[in-house]
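K.L.:
Coordinates for the following, if possible.
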Amino acid sequence: MTRLSFLDLVPVVEGGSVGRALANAADLAAHAEALGFHRYWVAEHHGMSGIASAATAVVIAHVGQATRAIRIGAGGIMLPNHAPLVIAEQFGTLDALFPGRIDLGLGRAPGSDQRVARALRRTLDSDPNDFPRDVLELQAYFAGEGPIRATPGAGASPEMWILGSSLFGAQLAAALGLPFAFASHFAPDALDMALHLYRRDFRPSATLAQPHAMAGFNVFAAETDAEAELLASSQQQAFVALRTGNPRQLPPPVEGYRDSLGDQGRAILDHVLQCSAVGSPATVARGLAAFVERTGVDEVMVASAIYDHEARKRSLAITAGVFEELKLAA
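P.N.:
As a prediction, the model looks like this:
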């Protein structure tokens, strides 16, 4: 049975603050838990004024205090930015605070540029292709077999995932026998091939007996298609700004924004955000059902950035209700 989870980039809205974004994250996590979402993830980004989850482990602890049972974690930690020992200690601490609830999704993209890499005090000679070695080192710390004993860390059991937006992550997750999450909510091109390779090449491990795949999917839900299209315009604006090298805080929605871009701009958004459902409950139901049928994923990780917090909570409630109806109809 396919499960429903939620990815929150903890957006900082124009006219808002980091403090308000973090308060909203805790409220949204509790809301997702009440709605029956399986996981709530935040992701590591640096140097971006519109995202408040840079200190990812701290944010996870914050939302952990606001929830009781929902799985919480990172989707993900960009491992090239960190010594594996540091991540073992951070997530060993989280596992001790919230036992049986912590997820550790690992990505190999830096999530930053060279200026940020220098500010993070990582050597600029580090190679993202060292990622598989770093994952194995991190596993060794949790198993109590690292170069030194990680405390906290040794004996901890966060659920480790490999994340990806290309074929590399799928191949690594298959080789290590780990669950795999694909970032189709913003990088959809290799989705089908990545899932195929992961399932075909999967090697059972002590962690996982058979492949377990998740894929990202944008949902902007409201009572009507027109209202949902308006809500989605905030993320569309932020995405265009990011792709043109001008990242910004999440702007208010703009009526007719997509049409104002012209054919080329609309084509870019439609391509990059093709794994999306924007609309009324009926529209979202059709989009979610088609995505699950196409991918056969074990979990759908819903993503959305909506300027108004209450409208965002309403979107999540509609999504959860639609998903439950789809399960009952299956």
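K.L.:
going forward, measure contacts and count neighbours with C-alpha atoms only.
P.N.:
OK.
K.L.:
Just the buried residues of the helix or strand hosting Met301, please?
P.N.:
Under the criterion of DSSP states H and E, Met301 resides in strand 299-303. Across strand 299-303, burial judged by 16 or more other Cα atoms under 10 Å covers 299-303.
K.L.:
any idea which element Val278 lies in?
P.N.:
Counting by DSSP H and E, Val278 is part of strand 276-279.
K.L.:
ditto for Leu197
P.N.:
Per DSSP H and E: helix 191-201 holds Leu197.
K.L.:
and for comparison, fold this next one:
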Amino acid sequence: MSTMFEQMAKSPAVWLSGEGNESLVVLSTRVRLARNVAGCKFPSSANIDTRKRIISYIDSTVARSTMLADGMYLKASDINSLDKDFLIERHLISPSFLNGELAKSLYINNDERISIMVNEEDHLRIQSLAPGLDPEGAFQLAKQFDNEIGKYLEYSYDADFGFLTACPTNAGTGMRTSVLIHLPGLVLTREIEKVISHITRTGLVVRGFYGEGSDVLGNLFQISNQNTLGITEEEIINQIKKITYEIIEKEAASRDRLMNEAADMIEDKIWRAYGILKHARVLSSEEVMNLLSAVRLGHAMKIIQFLDTSLINEILLFSQPAHLQKYYSHEMDPNRRDFVRAQMVREKLREVEQK
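P.N.:
Model prediction:
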């Protein structure tokens, strides 16, 4: 089994620390900047020599930059299937990044707040992650790395259209901002579809746990902007924050309604979920995510007071299939993973109860 990312697999991701604004509802914020090198075709239309030339430009940039020295730089061909899944689970790469031709590379800084995909849909996808609701902080960090790379490479930029991108919907700022938000109250009161419809009408988009094309798991939704052209970075940030605070208010109202109308049933659902996690001998990753959703709700509503958000997030991440295998340093078939996952969850909960 590959030992790549072994140390990373033993520690929770910084963006899931449980810190930051509104962390009881918003798990994390992501800002992604799409950039392309001037004079080179976009990856989808470029030949292999052009894509390799882009890699060589980034090789040189990483070697010369003191800022980029604080991180890990990898060629896609050195990343195996399990490591790919691990990076997807950690939200450091897109699910499609390592598909197809592997004239690609990846940069991850030491605290995992920044990852840069080279030759994905665009030459560069600079991604910043922050715990809680913090689009300003995530953008400022992404912009630092954007500016640093811009010292060594000329970006494809037009005075009228801004940053030019492979997909026209990303042109302009080239910026996508998203929040990962937990909305069990709206799901249980069956108001979620109405809220999603409202979000969509404002020009934002709602996706699943792993972003575009993924399913909603554990009542976790990604909300992001669609428009990047004719709008500034500050306006994108303000739009995301405004809508997120509106959703937080609606979620709070749904939780109040649940407690007013069905308190016993909600408390039973929460404690039942905790009891299964604490005692189960076999658990799938999807089951853990759904049970943790109820436990996270119980923690936020002060029904379960001895857990903290960081532990809930840690179990969420470590129970994912690739993380579980990296954590225990050996590959497992699905049946074995379900057994070991339940064991890991019991151990994590036992540790906190013994404190």
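K.L.:
what TM-score do we get after superposing?
P.N.:
For this chain pair, the superposition-based TM-score is 0.27 by TM-score structural alignment, normalised by the length of structure 1; 152 aligned residues with a Cα RMSD of 6.5 Å.
K.L.:
what packs against the strand holding Val278 of structure 1?
P.N.:
When contacts are defined as 3 or more Cα pairs under 8 Å, 6 or more residues apart in numbering; DSSP states H and E, strand 276-279 of structure 1 sits against strand 213-221, helix 225-243, helix 281-295.
K.L.:
Does the shortest one pack against any helices or strands, and if so which?
P.N.:
In this case it means strand 213-221 of structure 1. By 3+ Cα pairs under 8 Å, 6+ apart, strand 213-221 of structure 1 packs against strand 180-182, helix 225-243, strand 276-279, helix 281-295, strand 299-303, helix 309-329.
K.L.:
Turn these into CSV, including distance to Tyr257 of structure 1.
P.N.:
Converted to CSV, those look like this (distance: least, Cα to Cα, whole Å):
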stretch, distance to Tyr257 of structure 1
strand 180-182, 28
helix 225-243, 6
strand 276-279, 14
helix 281-295, 20
strand 299-303, 20
helix 309-329, 18
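K.L.:
quick one: secondary structure of Leu4 of structure 1?
P.N.:
Three-state assignment for Leu4 of structure 1 (DSSP: H, G, I helix; E, B strand; the rest coil): strand.
K.L.:
Pretty sure Glu299 is one of the things it touches, is it not?
P.N.:
Yes - applying Cα atoms under 8 Å, one finds Leu4 of structure 1 in contact with Glu299, separated by 5.7 Å.
K.L.:
on that earlier part again, please identify the deepest-packed of the helices and strands packed on strand 213-221 of structure 1.
P.N.:
Across these, averaging neighbours per residue (mean count of other Cα atoms under 10 Å) puts strand 180-182 on top, at a mean of 28.
K.L.:
Can you pull out the residues in contact with that strand?
P.N.:
Defining contact as Cα atoms under 8 Å, 6 or more residues apart in numbering, one finds that strand 180-182 of structure 1 is touched by 161-165, 169-170, 173, 191, 194, 198, 211-216.
K.L.:
any idea which helix or strand comes after the longest strand that structure 2 contains?
P.N.:
When structure 2 is parsed with DSSP state E, its longest strand is strand 26-35. Counting by DSSP H and E, the next helix or strand C-terminal to strand 26-35 of structure 2 is helix 48-64.
K.L.:
Spell out, range by range, the strands that occur in structure 2.
P.N.:
Per DSSP E, structure 2 carries strands over the ranges 26-35, 71-75, 105-109, 114-118, 124-131, 157-158, 162-163, 175-182, 204-207, 220-225.
K.L.:
Is it possible to get CSV of those strands that adds distance to Ala294 of structure 2 and mean neighbour count?
P.N.:
Putting these into CSV (distance: least, Cα to Cα, whole Å; neighbours: other Cα atoms under 10 Å) gives the following:
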stretch, distance to Ala294 of structure 2, mean neighbour count
strand 26-35, 15, 26
strand 71-75, 36, 15
strand 105-109, 32, 21
strand 114-118, 30, 25
strand 124-131, 20, 26
strand 157-158, 47, 14
strand 162-163, 42, 19
strand 175-182, 10, 26
strand 204-207, 20, 19
strand 220-225, 12, 24
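K.L.:
Output these as a markdown table; include the columns distance to Ile315 of structure 2.
P.N.:
Shown next, in a markdown table, are the strands of structure 2 (distance: least, Cα to Cα, whole Å):
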| stretch | distance to Ile315 of structure 2 |
| --- | --- |
| strand 26-35 | 14 |
| strand 71-75 | 25 |
| strand 105-109 | 23 |
| strand 114-118 | 22 |
| strand 124-131 | 16 |
| strand 157-158 | 43 |
| strand 162-163 | 39 |
| strand 175-182 | 16 |
| strand 204-207 | 22 |
| strand 220-225 | 15 |
